[in-house]
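Colleague: heads up, no residue letters with this:
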């Protein structure tokens, strides 16, 4: 499957998973030294080749449709870690709701309530509020000191990376479920996984939890 085919299939899957209402959200796939990104205002479930923008790894528009205004988020994740080959940004309801709350901790907005969140997503820091499309969103993500595969943008929603589009979407689904469970248990005497359990899960599944980043991200 080509990178373009992967991106178009990812758009359909995001909608099937109920993560992208209306024309909200944007997706990208890295293809060598290029980024294929959904165009601005395009419903992801009806993404066509002519709706795709082509950027370089610095975020410069090379070809195709007008890129989503959230392109700095995608560029920042690719600059943080060359292992990332796909990025998903959506406005799924539970994750947006949690992004409007005070974070559970400095390194993760969401508590470790299930092993699956720790295993599949890992710590998910809350980044500061910025207006949608503000280039500083990318700067915040790029400069975050925490190792991460996902982040919540305050009062906005999640952004998630993976080695493939399917992996990034799977993590987005797991993150949405973790946020839903966090909301359902808020205000109740809930039982979180303890530090030993989270550390062991993170170690076994090579998932970030409590660590600061050791990546040499390219600073802009």
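Modeller: Arrived safely. Bear in mind that the values here come from a model prediction, so they are computed numbers and not experimental data.
Colleague: Going by C-alpha atoms from here, please, whenever you check contacts or count neighbours.
Modeller: Fine.
Colleague: OK, contacts around residue 176?
Modeller: 92-95 (C-alpha atoms under 8 Å, 6 or more residues apart in numbering).
Colleague: mind redoing it with 6 Å?
Modeller: Taking C-alpha atoms under 6 Å, 6 or more residues apart in numbering as the criterion, residue 176 is in contact with 94-95.
Colleague: Following the chain onward from the strand or helix carrying it, which element is next?
Modeller: Element membership for residue 176 (DSSP states H and E) is helix 165-185. Counting by DSSP H and E, the next helix or strand C-terminal to helix 165-185 is helix 195-204.
Colleague: What segments of this protein are helices?
Modeller: For the chain, the helices defined by DSSP state H cover 3-16, 71-80, 93-99, 115-120, 136-143, 165-185, 195-204.
Colleague: which of those helices sits most buried?
Modeller: helix 71-80 (a mean of 25; mean count of other C-alpha atoms under 10 Å).
Colleague: got the helices of the chain as TSV, with distance to residue 152 columns?
Modeller: Formatted as TSV, the helices of the chain follow (distance: least, C-alpha to C-alpha, whole Å):
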stretch	distance to residue 152
helix 3-16	18
helix 71-80	11
helix 93-99	6
helix 115-120	14
helix 136-143	10
helix 165-185	10
helix 195-204	20
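Colleague: out of those, nearest to residue 154?
Modeller: Relative to residue 154, the nearest member of the helices of the chain by C-alpha to C-alpha is helix 93-99, separated by 4.8 Å.
Colleague: Grab the most central residue of this structure for me.
Modeller: For the chain, the residue nearest the mean C-alpha position is residue 160 (1.5 Å; C-alpha atoms, centre = their mean).
Colleague: need the contact list for it.
Modeller: 87-88, 149-150, 168.
Colleague: also this one, for the comparison:
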């Protein structure tokens, strides 16, 4: 199986896993992966729980649709991340309940939607900033994300959901799951949990060569 076929299978497996566990519902969300000659991205209005490897859209390095079903309307957003950060090979966007609810009730801060609560949140996800609401597929949102693509591992779109990127599609999914579970902890506590001390965050950043 060549690299493209493996990536198609990986996208389908991860999409089904996210859907089955309620990280996304209906036809919400999208997943993409970098190829040597472009990108793969889930089709527009596709259910992540019922993806067909053969129907995943392929676009060339210019962002032109060349095969599969019509690509997600968030294609520009994904492309901006890949163009700005050469280390990114996978991007995942869902409408995860606890994270969307967090934006409706009020995030911890605009630069970081959640305080540093757990070591794995700090290590695997990092600081996630809030992007103010705009319609799905907005070019203005894509431009804002492009400016952050090398600074953080993801963003939170107000009222829409997280966009997380990583070195692989799987690692992006795992980080998204960690973020959603951290939001769940925060919301269930009525936002009363104490953040990790600054010294603990600094130690994690130093030991694991990460940035908060």
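Modeller: Received, thanks. Predicted model, so just to flag it, every value in this text is computed and none were measured.
Colleague: among the helices of the first structure, which is nearest residue 49 of the first structure?
Modeller: Residue 49 of the first structure sits nearest to helix 3-16 of all these, at 7.3 Å, using C-alpha to C-alpha.
Colleague: Superposed on the second structure, what's the mean shift for that closest one?
Modeller: In the superposition with the second structure, the average deviation recorded for helix 3-16 of the first structure is 2.0 Å (mean C-alpha distance after the TM-score superposition for the first structure).
Colleague: Residues contacting that helix, please?
Modeller: 44-45, 47.
Colleague: mind redoing it with 8 Å?
Modeller: The contact list for helix 3-16 of the first structure (C-alpha under 8 Å, 6+ apart) reads 20-21, 27-31, 36, 44-49, 165-166, 169.
Colleague: hmm, which of those are the buried ones?
Modeller: Among these, the ones that count as buried by 16 or more other C-alpha atoms under 10 Å are 20-21, 27-31, 36, 44-45, 47-48, 165-166, 169.
Colleague: From these, pick the one nearest residue 127 of the first structure.
Modeller: Looking across these and measuring by C-alpha to C-alpha, the closest to residue 127 of the first structure is residue 27, at 19.2 Å.
Colleague: which residues touch the equivalent of that closest one over in the second structure?
Modeller: Counting by TM-score structural alignment, residue 27 of the first structure corresponds to residue 31 in the second structure. Residues in contact with residue 31 of the second structure (C-alpha under 8 Å, 6+ apart) are 11, 15, 41-42, 90-93, 169.
Colleague: swap the cut-off to 10 Å and go again
Modeller: 11-12, 14-15, 40-43, 48, 56, 72, 74-75, 78, 90-94, 163-165, 169, 172-173 (C-alpha atoms under 10 Å, 6 or more residues apart in numbering).
Colleague: Excluding chain neighbours, what is closest to it?
Modeller: Setting aside the residues directly before and after it, residue 31 of the second structure is nearest to residue 92 in space (C-alpha to C-alpha, 6 or more residues apart in numbering), at 4.6 Å.
Colleague: Then residue 91 of the first structure?
Modeller: Residue 91 of the first structure's closest residue in space is residue 157 (C-alpha to C-alpha, 6+ apart), at 5.1 Å.
Colleague: And residue 211 of the second structure, by the same measure?
Modeller: Closest to residue 211 of the second structure by C-alpha to C-alpha, 6+ apart is residue 205, at 5.6 Å.
Colleague: Tell me how far the corresponding residue of the first structure for the one you found lies from residue 17 of the first structure.
Modeller: Matched to the first structure by TM-score structural alignment, residue 205 of the second structure sits across from residue 202. Distance, residue 202 of the first structure to residue 17 of the first structure, using C-alpha to C-alpha, to the nearest Å: 26 Å.
Colleague: Tell me how far residue 19 of the first structure lies from residue 31 of the first structure.
Modeller: 24 Å.
Colleague: what do you get for residue 131 of the first structure?
Modeller: According to C-alpha to C-alpha, residue 131 of the first structure and residue 31 of the first structure sit 28 Å apart.
Colleague: before we move on, what about residue 136 of the first structure?
Modeller: With C-alpha to C-alpha as the criterion, residue 136 of the first structure and residue 31 of the first structure are 24 Å apart.
Colleague: and the equivalent of the residue nearest to residue 31 of the second structure over in the first structure, how many neighbours?
Modeller: When the first structure is aligned by TM-score structural alignment, the residue opposite residue 92 of the second structure is residue 88. Residue 88 of the first structure is flanked by 25 other residues according to other C-alpha atoms under 10 Å.
Colleague: Surely residue 88 of the first structure touches residue 30?
Modeller: No: assessed by C-alpha atoms under 10 Å, residue 88 of the first structure is found out of contact with residue 30, at 11.9 Å.
Colleague: quick one: common contacting residues for those two?
Modeller: Counting by C-alpha under 10 Å, 6+ apart, the residues touching both residue 88 of the first structure and residue 30 are 74, 165.
Colleague: excluding its backbone neighbours, what's nearest the aligned partner of residue 67 of the second structure in the first structure?
Modeller: Alignment note (TM-score structural alignment): residue 67 of the second structure maps to residue 63 of the first structure. With sequence-adjacent residues excluded and distances taken as C-alpha to C-alpha, 6+ apart, residue 63 of the first structure is closest to residue 54, at 5.0 Å.
Colleague: Can you tell me how far the one you found is from residue 71 of the first structure?
Modeller: When residue 54 of the first structure is compared with residue 71 of the first structure (using C-alpha to C-alpha), they lie 11 Å apart.
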